[in-house]
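*Asks:* Structure for the following, please:
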Amino acid sequence: MFFALFSLLLFLTSCKSEMKDNSDRFKKGIFEIPAGEGYSKTTIIRKDSLQIEEYEKIVSISNDSTTSEKRIKHIDTLYIKWKNNFFYSLKMKSPKKELDKDPIYVQITKVTDTSYSFTAKIGFSKFKQDGTVYKVK
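*Replies:* This next block holds a predicted model:
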């Protein structure tokens, strides 16, 4: 029993110390998320307890004979609250839809010198998204 508890404690502290070296550098600065399906590249500015996101939503418009794309610029302001160096939550400052009222929980799953991978979940829904954020400045 003691050996199992000691092994678990040793495992947890060794993982934590390895990740601890990569701590605060993602809490402030300018970041980017590459373009995805239906969205352009997202630029993120983080300072203090605010995160400002700027992106374009790409909408397909179809007429009888042609299809074109329309880009709609969006700027969202969110409150960011860090629980620790690897978990934070986001809350829309001015929600426009019902879904925007739910917090977004973000778990950092992998860290490199210039980026981190994450899994995000909206409120208590089943919606989950994985992605990568790159630090620009």
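
*Asks:* CA atoms for contacts and neighbours, from now on please.
*Replies:* OK.

*Asks:* Now do the lengthiest strand in the chain: which elements does it pack against?
*Replies:* Secondary structure of the chain read by DSSP state E shows that its longest strand is strand 67-84. Judged by 3 or more CA pairs under 8 Å, 6 or more residues apart in numbering; DSSP states H and E, the packing partners of strand 67-84 are strand 50-62, strand 87-92.

*Asks:* quick one: contacts of it?
*Replies:* Contact with strand 67-84 is made by 49-62, 88-94, as judged by CA atoms under 8 Å, 6 or more residues apart in numbering.

*Asks:* which parts of it are buried?
*Replies:* Using 16 or more other CA atoms under 10 Å as the test for burial, strand 67-84 gives 77-81.

*Asks:* That strand vs strand 50-62, what angle?
*Replies:* Counting by axes from the mean of the first three to the mean of the last three CA atoms, to 10 degrees, strand 67-84 lies at 160 degrees to strand 50-62.

*Asks:* quick revisit: deepest of the helices and strands packed on strand 67-84, which one?
*Replies:* Mean neighbours per residue, mean count of other CA atoms under 10 Å, is largest over the helices and strands packed on strand 67-84 for strand 87-92, with a mean of 19.

*Asks:* which other residues reach the following helix or strand past that strand?
*Replies:* Next along the chain after strand 87-92, taking DSSP states H and E as the criterion, comes strand 104-111. Identification of contacts with strand 104-111 by CA under 8 Å, 6+ apart yields 19, 22, 86-91, 116-123.

*Asks:* The same query, at a cut-off of 6 Å, please.
*Replies:* 86-90, 116-123 (CA atoms under 6 Å, 6 or more residues apart in numbering).

*Asks:* quick one more, to check against the first:
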Amino acid sequence: MAYTLTSDLMTNNSMIDTQHKQLFDAINALLEACSKGQGRAEIGKTLDFLSKYVDNHFSDEEKLQRQYAYPEYEKHHKFHEEYKKIIRDLQQELGQNGANIALVAKVNTAIGGWLVNHIKREDLKMAKYIREHQK
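*Replies:* Sure, this is the predicted structure:
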């Protein structure tokens, strides 16, 4: 199942939505590779990209939150740190055990599923707060 930035996931902040789309694209590239039997070869590349990209994305989001004094900044920051840890743990597992189907499945659920839930539960709420305070 490919991840799509559907209307219910749109924050209406162009920077955040563009970055979320790029994260989905990276996860979808891994899923596409899996469907062609090339998931093991793609997983390291995907995890490396995600590790670097989420640092930038979360930094951008958190900068906005601080700029608008978002009251749930600390909570949101903890979610971001949790996500970065998940990626590091998956990278460590890749280094220890190599690429395997179980790891690819974990990436799909731990990375893709987490991201969708985080957008729905946290990012939409944060984006609404920022929109209300930009006026």
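
*Asks:* TM between them?
*Replies:* The TM-score (TM-score structural alignment, normalised by the length of the second structure) is 0.27; 59 aligned residues with a CA RMSD of 4.3 Å.

*Asks:* between the longest strand of the first structure and strand 104-111, how big is the angle?
*Replies:* Using the same axes, to 10 degrees, strand 67-84 of the first structure lies at 80 degrees relative to strand 104-111.

*Asks:* what inclination does strand 67-84 of the first structure have with respect to strand 87-92?
*Replies:* Computed by the same axes, to 10 degrees, the angle separating strand 67-84 of the first structure from strand 87-92 equals 130 degrees.

*Asks:* Spit out the contact partners of R66 of the second structure.
*Replies:* R66 of the second structure makes contact with no residue under the criterion CA under 6 Å, 6+ apart.

*Asks:* How much space separates it from D60 of the second structure?
*Replies:* The gap separating R66 of the second structure from D60 of the second structure is 10 Å, by CA to CA, to the nearest Å.

*Asks:* sorry, back to before: any chance of the buried residues of strand 67-84 of the first structure in a markdown table, with distance to L9 of the first structure too?
*Replies:* What follows is the buried residues of strand 67-84 of the first structure, written out as a markdown table (distance: CA to CA, whole Å):
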| residue | distance to L9 of the first structure |
| --- | --- |
| T77 | 40 |
| L78 | 36 |
| Y79 | 34 |
| I80 | 31 |
| K81 | 28 |
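
*Asks:* hmm, which two among these are most spread apart?
*Replies:* T77 and K81 (13.2 Å; CA to CA).

*Asks:* Beyond the helix ranked longest in the second structure, next helix or strand please.
*Replies:* Counting by DSSP state H, the longest helix found in the second structure is helix 39-67. Per DSSP H and E, the first helix or strand lying C-terminal to helix 39-67 of the second structure is helix 73-97.

*Asks:* quick one: that next one to helix 39-67, angle?
*Replies:* 160 degrees.

*Asks:* buried set for whichever helix or strand comes after helix 73-97 of the second structure?
*Replies:* Remark: after helix 73-97 of the second structure, the chain's next helix or strand is helix 101-106, criterion DSSP H and E. For helix 101-106 of the second structure, the neighbour count (16+ other CA under 10 Å) marks 103-104 as buried.

*Asks:* Which SSE is immediately downstream of helix 101-106 of the second structure?
*Replies:* Downstream of helix 101-106 of the second structure, the first helix or strand assigned by DSSP H and E is helix 114-118.

*Asks:* chain center to that following helix: distance?
*Replies:* Chain-centre distance of helix 114-118 of the second structure: 7 Å, with CA atoms, centre = their mean, to the nearest Å.

*Asks:* What are the contacting residues of that helix?
*Replies:* Contacts of helix 114-118 of the second structure (CA under 6 Å, 6+ apart): none.

*Asks:* need the next SSE after it, C-terminal direction.
*Replies:* On the C-terminal side of helix 114-118 of the second structure, the closest following helix or strand by DSSP H and E is helix 124-134.
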